[in-house]
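Trainee: Pasting the sequence and the predicted model now:
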Amino acid sequence: MMAQKLGVPIDLVVKFGGSAITDKHQLESLRKDNLVSAAATISHCVDHGLRCVVVHGAGSFGHHHAKDYEVNSGLHGTAEEVKRRKYGMCLTRLSVTKLNHEVVRSLVDVKVNAIGMSAIGVWVADNGEIFRHGVNGILELLDNGFVPVLHGDCVLDASKGCGILSGDVIIKTLCKEHLVNRVVFLSDVTGVFDKPPSETDAKHIPKICVDGNGRIMSAISTSCSQHDVTGGMLLKIRTATDIVTNSGGKTNVYIAKVGSNSVNAICLGQDMENLDQTTLTEIVYQT
């Protein structure tokens, strides 16, 4: 195994949200303009010498199959149910790897040395919790000048047989195992609102304060797509606050709209004071 530079932090982890790069209401449909914009952001960061990791959601490439075949329920039940879920697992993986190819292609097209990495066979869960992870493989690719591109995936589960591993859990595990300077979640909306942004009286929240116990100091009401088997926006917020809490505020976390005028500056770690605060939400550690 190659020696790893354990003292070198990951500068940036960027999550391409499933709702940002796909149309969740239409099976296997890309939002190409957003994907191109997200890829351009990574290219900009790599050109500035940042060590970057990309993780993307599944969106309409996977959630539909996983939901329809109840993949997250595991390989229990009658022989027919187990057979059906195994088949559903294969369909789900076929779909998410198709999206991963599109994401990697978008990065390679702008001269980013991107390498797709699937979780299955490396990451293993136990009743939904991480039992074995693939962080070392991510670090090895980074140390050799590549941009790893991971995604939400089906994985084996020691207790259930199989399950769904979300991209958010991958990011959370990566931040737990290695120092990450910044995490940026690219969304289809301008950060977090106090209620679903589709509601006319929804108000944007520029900062979410979280204390050392992980308590969120903001009132937030969320909703998720009927096909989302990984928790929707609530899981994204919980993941973001957990990262900040677990790192004691060392990891800076933001949620921003893909393509907004603040994204590149956030990713590069530039001064927040000069940014349009209406285009993002910052997760702030409060002692």
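Mentor: Nice, I can see it.
Trainee: For the rest of this, base every contact and every neighbour count on C-alpha atoms.
Mentor: Will do.
Trainee: Tell me how far the closest residue to residue 146 other than its chain neighbours lies from residue 251.
Mentor: Across the structure, with CA to CA, 6 or more residues apart in numbering as the measure, the residue nearest residue 146 apart from its sequence neighbours is residue 113 (5.2 Å). In this structure, residue 113 and residue 251 are 25 Å apart, going by CA to CA, to the nearest Å.
Trainee: before we go on, here's another structure to hold up against the first:
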Amino acid sequence: MRKVTYVLKVGGAALTDKNTGRSFVSEVSDYVAADIRKGTRIIVVHGAGYGAHRFVRSRGMRRAADNQADWARLRRNVSKITATMIDRFIAYGHAAIELSVPSMVRTSSGRITEFNLYPVKAYLDMGFVPIMHSDAPPDSKYGVSVLSGDDIAVYLANMLGAKALIFGIDIDGIRSSDGRILKAVRKQNIGKLYTWDVNDVTGGMKRKLAEIGKLRAGTSAYIISLRKRGSLSKVLYGKGAGTKIY
């Protein structure tokens, strides 16, 4: 029997502090790598971090390829996060491997129209941990456009029949309007939830919840803190953590 598949989205909010710019990439990478048992069938998609969002805004890069050097610089900087993550995974005994989103994906107006899943499936079946990041694939309308890691993660979860899609951020889950962390929410109720601004170019928590609403029946979503060791392992191995959306 084939093992169940998990998709983990490591959010930019977990990787960098949006107010100070402080990086938590090494710490979060360690926590994630330590929490995954060897042999777990999991795909990791990570965000770009607050610095990249600020760069995109400052250069007006959302939907055009007018400045190729800026796009190249941005992608290079985000790839440094991937490299750190892979180094930490390997140190913990996981065969992590980077997959290039622009090599597999095409978009139109910023939405996925094609996704060659063969490399993802092949590496998963061989026991690797595929890692990819929010990116700027070729776009039939804009030349290139920013593709959110959330979009990538939801697409993969749906197409691969994942058991769960896990969003890692900087706090323990979804806050209610009075500041409490909600333990569980039904998918049909996510439109009623209080959300907060995380000041990123891919839509923040409100858009994340909208993407969760597109998950196929049978796939749950969790929103957890990746700034704490152990949160991910609780979700992967049956104890639960953060906010579950089902």
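Mentor: Structure received. Values in this document were obtained by computation on a predicted structure and should not be read as measured data.
Trainee: circling back to that earlier point, between residue 113 and residue 251 of the first structure, tell me which one has more neighbours.
Mentor: Neighbour count, other CA atoms under 10 Å: between residue 113 of the first structure and residue 251, residue 251 has more, with 22 against 15.
Trainee: Which residue ranges of the first structure form helices?
Mentor: Shown for the first structure, the helices assigned by DSSP state H span residues 18-21, 32-47, 63-68, 79-108, 135-143, 167-177, 232-246, 263-268.
Trainee: List the buried residues of the last one.
Mentor: Looking back up the chat, that one is helix 263-268 of the first structure. 263-264, 266-268 (16 or more other CA atoms under 10 Å).
Trainee: mind checking the end-to-end distance for stretch 193-205 of the first structure?
Mentor: With CA to CA as the measure, the first residue of stretch 193-205 of the first structure is 5 Å from its last.
Trainee: likewise stretch 140-148 of the first structure?
Mentor: From the first residue to the last, stretch 140-148 of the first structure extends over 10 Å; the measure is CA to CA.
Trainee: Show me what residue 236 of the first structure aligns to in the second structure.
Mentor: Residue correspondence, TM-score structural alignment: residue 236 of the first structure in this structure matches residue 208 in the second structure.
Trainee: Identify the residue nearest its match in space, chain neighbours excluded?
Mentor: Excluding its sequence neighbours, the residue lying closest to residue 208 of the second structure (CA to CA, 6+ apart) is residue 150, at 6.5 Å.
Trainee: can you pull the contacts of residue 110 of the first structure?
Mentor: Residues touching residue 110 of the first structure, when contacts are defined by CA atoms under 8 Å, 6 or more residues apart in numbering, comprise 39-40, 43.
Trainee: neighbour-wise, which of those leads?
Mentor: Of the contacts of residue 110 of the first structure, with other CA under 10 Å as the count, residue 39 tops at 24 neighbours.
Trainee: Residue 250 of the first structure versus that one, what's the distance?
Mentor: Using CA to CA, we find residue 39 of the first structure at a distance of 26 Å from residue 250 of the first structure.
Trainee: that older thread, show me the contacts for the residue nearest to residue 146 of the first structure.
Mentor: By CA under 8 Å, 6+ apart, residue 113 of the first structure lies in contact with 107, 145-147.
Trainee: Quick check: ChimeraX command selecting the buried ones in the residues you listed.
Mentor: With 16+ other CA under 10 Å as the burial test, the buried ones among these are selected in ChimeraX as follows:
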select :107,146,147
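Trainee: neighbours of the residue nearest to residue 206 of the second structure when sequence neighbours are not counted, just the number please.
Mentor: For residue 206 of the second structure, ignoring the flanking residues on the chain, the nearest one in space by CA to CA, 6+ apart is residue 195 at 5.9 Å. The local packing count at residue 195 of the second structure equals 17, with neighbours defined by other CA under 10 Å.
Trainee: mind checking what residue 195 of the second structure lines up with in the first structure?
Mentor: Taking TM-score structural alignment, residue 195 of the second structure has residue 221 as its aligned residue in the first structure.
Trainee: now its match: how far from residue 30 of the first structure?
Mentor: Residue 221 of the first structure sits 27 Å away from residue 30 of the first structure when distances are taken as CA to CA.
Trainee: Kindly report the same for residue 201 of the first structure.
Mentor: Residue 201 of the first structure is 29 Å from residue 30 of the first structure, by CA to CA.
Trainee: Who has more neighbours out of these two?
Mentor: Neighbours were counted for residue 201 of the first structure and for residue 30 using other CA under 10 Å; residue 30 has more, 22 against 11.
Trainee: residues touching the more buried one, list them.
Mentor: Contact partners of residue 30 of the first structure, counting by CA under 8 Å, 6+ apart, are 21-23.
Trainee: same deal with residue 52 of the second structure?
Mentor: Counting by CA under 8 Å, 6+ apart, the residues that residue 52 of the second structure touches are 74, 77-78.
Trainee: hang on, the earlier thing: in the second structure, what residue corresponds to the residue nearest to residue 146 of the first structure?
Mentor: Counting by TM-score structural alignment, which is the criterion used here, residue 113 of the first structure corresponds to residue 95 in the second structure.
Trainee: So residue 219 of the second structure sits against residue 166, correct?
Mentor: No. Assessed by CA atoms under 8 Å, residue 219 of the second structure is found out of contact with residue 166, at 10.3 Å.
Trainee: This completes my enquiry, with thanks.
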